[in-house]
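**Student:** the sequence isn't on hand, but the structure is:
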């Protein structure tokens, strides 16, 4: 059952989002897990507001998504965003959790998978995040693959990210994306970005260099698109430094028996501690950069639709 089947999607949208849709304005969806589980306070609040500001500066309307008392909210207001940033009772929800949350009437921050599912049902085509989930670097017999990858096969969304989080097994993540038939686009790069690190050294199948080109691709396909935007060089972490921090964080997680949905937040927090805040600065920067790029693509997509209306095929 659809998480929004009980009511029309408009009932879950803020007045601003409904007004933007009525006017045909470009909208960019944003997730809330990074607010409640990805970054500490007050960096999480500052980052969420900066991402929304970047979307507006590029000419689009931000729609930060979360779940309050079991119901999806599309377009959290500043007070609600601050609640997500401060509360210790916010759950982390993937798409499978949405119906259960409605039954229990609980608050939850939405992952990439859940945010994209909700955005899809609200007919919002563009979404920005930091890094998607993927295949974890877990030793056998563990088997941990993010639902983000599967959800991309079920939606028609243009997702802008800085690749997959580099706490993951990136070669196998890319292999699974290929298996699922997800188009992976390198924005001004031919190499797959690695979240805090500007490049993993792994090739991407396609490169595009302008928001206009990506908007055209989005208009031509009925499938989801993963746009990978490398972190700026001045914010990028050296690969050797990151690997040292990651190996230590993984040992700590194994010692504490942390796994499943708790693993990624733990690793990101521990790596931030080991890096003395350098990864926090990088994370904030790439989230804002991705929000801006997603908005630029959404604006160009709107222009294409306007061109089509003014020049219909004969």
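**Tutor:** Okay, I see it. Predicted model, so just to flag it, every value in this text is computed and none were measured.
**Student:** contacts and neighbour counts: CA atoms only from here.
**Tutor:** Noted.
**Student:** quick one: neighbours of residue 188, just the number.
**Tutor:** Per other Cα atoms under 10 Å, the neighbour tally for residue 188 reads 14.
**Student:** so what does the biggest strand by length in the chain touch, helix or strand wise?
**Tutor:** If you go by DSSP state E, the chain has its longest strand at strand 61-68. Packing contacts for strand 61-68, counted by 3 or more Cα pairs under 8 Å, 6 or more residues apart in numbering; DSSP states H and E, involve helix 15-23, strand 27-30, helix 43-57, strand 71-74, strand 108-110, helix 112-121.
**Student:** pull out the buried residues from the shortest one.
**Tutor:** Pointing back at strand 108-110 there. 108, 109, 110 (16 or more other Cα atoms under 10 Å).
**Student:** which among those gets closest to residue 201?
**Tutor:** Set against residue 201, the nearest of those by Cα to Cα is residue 110 (30.1 Å).
**Student:** ok, the closest one - contacts?
**Tutor:** 31, 32, 33, 65, 66, 67, 92, 93, 94, 95 (Cα atoms under 8 Å, 6 or more residues apart in numbering).
**Student:** take the one below as the second:
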């Protein structure tokens, strides 16, 4: 269901607006991966390629960001390039940042949480990302818990990811989601993937093997008016998965470096991802790109099935 948020705050591209009005499948895409997830020009190339993947599966892509203070669902190639060139100069925007960015007329690259909010305001039910945020390692002491988890607990958007980022405490992340009543569904898997790897040692709530089953489950949740979203964990394809011992060792190196440098808060994830890219000689970046493409295919198929139910 779409909101009546004024166009002063929210703007959908003509393509997205027409698709929503016609009841066609639309897939939201985040923009943090553009400005904070990859270097230019790889970030722009990847963002545009993901949009092509969504279209090839019969859905309409809606890359989401804040441009000049306005929440936008559906970016032009020029806007995507703008975010890619500015890179980390663009504010990494979560829920708390949206009203400030609007008031100041600033740009913002939306995290999972902020993308969910804008998607819901626009009337988009399915969102594709790389990896979802979660409880950081040592979170039992630091209370460093991503706002993504709280957003999943309250905003009715289905999020397709390659699991929780492997830089996180995946066990505690799943416990948090269980406490908040968020269904964690494995797409053709019974185990929670760990971003770069297909396995984490932790199980999901349900294994569902078809996009139709996932769409029907989310549709039922919405019709029952149960608050919150649904997390769909889609493992990275086998041929692009990294060795678990290797990548976990490299993550430990990056985490130790972050601690020495005093990197904290919302800067920690982009710092660790950039460190991993350098430590692995670009291997982690290639895996990141491939898993996003894979998630885009799954999200689009789910959106197509959901549109049939609506």
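**Tutor:** Now that the structure is in, tell me what you want to look at. Quick caveat, the model's predicted, so the values are computed rather than measured.
**Student:** quick check: TM-score for this pair?
**Tutor:** TM-score of the superposed chains, computed with TM-score structural alignment, normalised by the length of structure 2, equals 0.94; 302 aligned residues with a Cα RMSD of 1.5 Å.
**Student:** hang on, the earlier thing: got the helices and strands packed on strand 61-68 of structure 1 as a markdown table, with distance to residue 278 of structure 1 columns?
**Tutor:** Shown next, in a markdown table, are those (distance: least, Cα to Cα, whole Å):
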| stretch | distance to residue 278 of structure 1 |
| --- | --- |
| helix 15-23 | 35 |
| strand 27-30 | 23 |
| helix 43-57 | 12 |
| strand 71-74 | 31 |
| strand 108-110 | 25 |
| helix 112-121 | 24 |
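**Student:** to residue 281 of structure 1, which of these lies closest?
**Tutor:** helix 43-57 (8.8 Å).
**Student:** superposed on structure 2, where does that closest one end up, distance-wise?
**Tutor:** Aligned to structure 2 and superposed, helix 43-57 of structure 1 gives a mean residue distance of 0.9 Å (mean Cα distance after the TM-score superposition for structure 1).
**Student:** in structure 2, which residues correspond to that helix?
**Tutor:** The alignment of helix 43-57 of structure 1 onto structure 2 (TM-score structural alignment) spans residues 42-56.
**Student:** equivalent analysis for stretch 284-304 of structure 1, please.
**Tutor:** The aligned range for stretch 284-304 of structure 1 is 289-309, by TM-score structural alignment.
**Student:** now the angle from the longest strand of structure 1 to helix 43-57?
**Tutor:** Strand 61-68 of structure 1 and helix 43-57 meet at an angle of 140 degrees, taking axes from the mean of the first three to the mean of the last three Cα atoms, to 10 degrees as the criterion.
**Student:** residues contacting strand 61-68 of structure 1, please?
**Tutor:** Under Cα under 8 Å, 6+ apart, the answer for strand 61-68 of structure 1 is 17, 20, 25-32, 52, 55-56, 72-76, 105-110, 115, 118, 295.
**Student:** filter the residues you listed down to the buried ones, ChimeraX style.
**Tutor:** The buried subset of these, as determined by 16+ other Cα under 10 Å, is captured in ChimeraX by this line:
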select :17,26,27,28,29,30,31,32,52,55,56,72,73,74,75,76,106,107,108,109,110,115,118,295
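**Student:** all the helices of structure 1, in order from the start?
**Tutor:** Per DSSP state H, structure 1 carries helices over the ranges 15-23, 33, 43-57, 78-86, 98-104, 112-121, 147-151, 170-179, 211-220, 239-255, 263-274, 278-310.
**Student:** and the fifth one, what does it pack against?
**Tutor:** The one in question is helix 98-104 of structure 1. Short answer (3+ Cα pairs under 8 Å, 6+ apart): helix 98-104 of structure 1 packs on no helix or strand.
**Student:** that one vs structure 2, average offset?
**Tutor:** Relative to structure 2, helix 98-104 of structure 1 is 0.8 Å off (mean Cα distance after the TM-score superposition for structure 1).
**Student:** hmm, back to that, ok, average deviation of the match of stretch 284-304 of structure 1 from structure 1?
**Tutor:** Looks like 0.9 Å for stretch 289-309 of structure 2 (mean Cα distance after the TM-score superposition for structure 1).
**Student:** check which residues of that stretch are buried.
**Tutor:** Result for stretch 289-309 of structure 2 [16+ other Cα under 10 Å]: buried residues 289-307.
**Student:** what comes into contact with that stretch?
**Tutor:** 23-27, 46, 50, 53-54, 57-59, 125-130, 160-162, 195, 211-212, 214-216, 219, 234-237, 240.
**Student:** same question, stretch 230-238 of structure 2
**Tutor:** 152, 156-163, 182-189, 192-199, 218, 287, 290-291, 294-295, 298.
**Student:** the residues you listed in strands, which ones?
**Tutor:** 158, 159, 160, 161, 184, 185, 186, 187.
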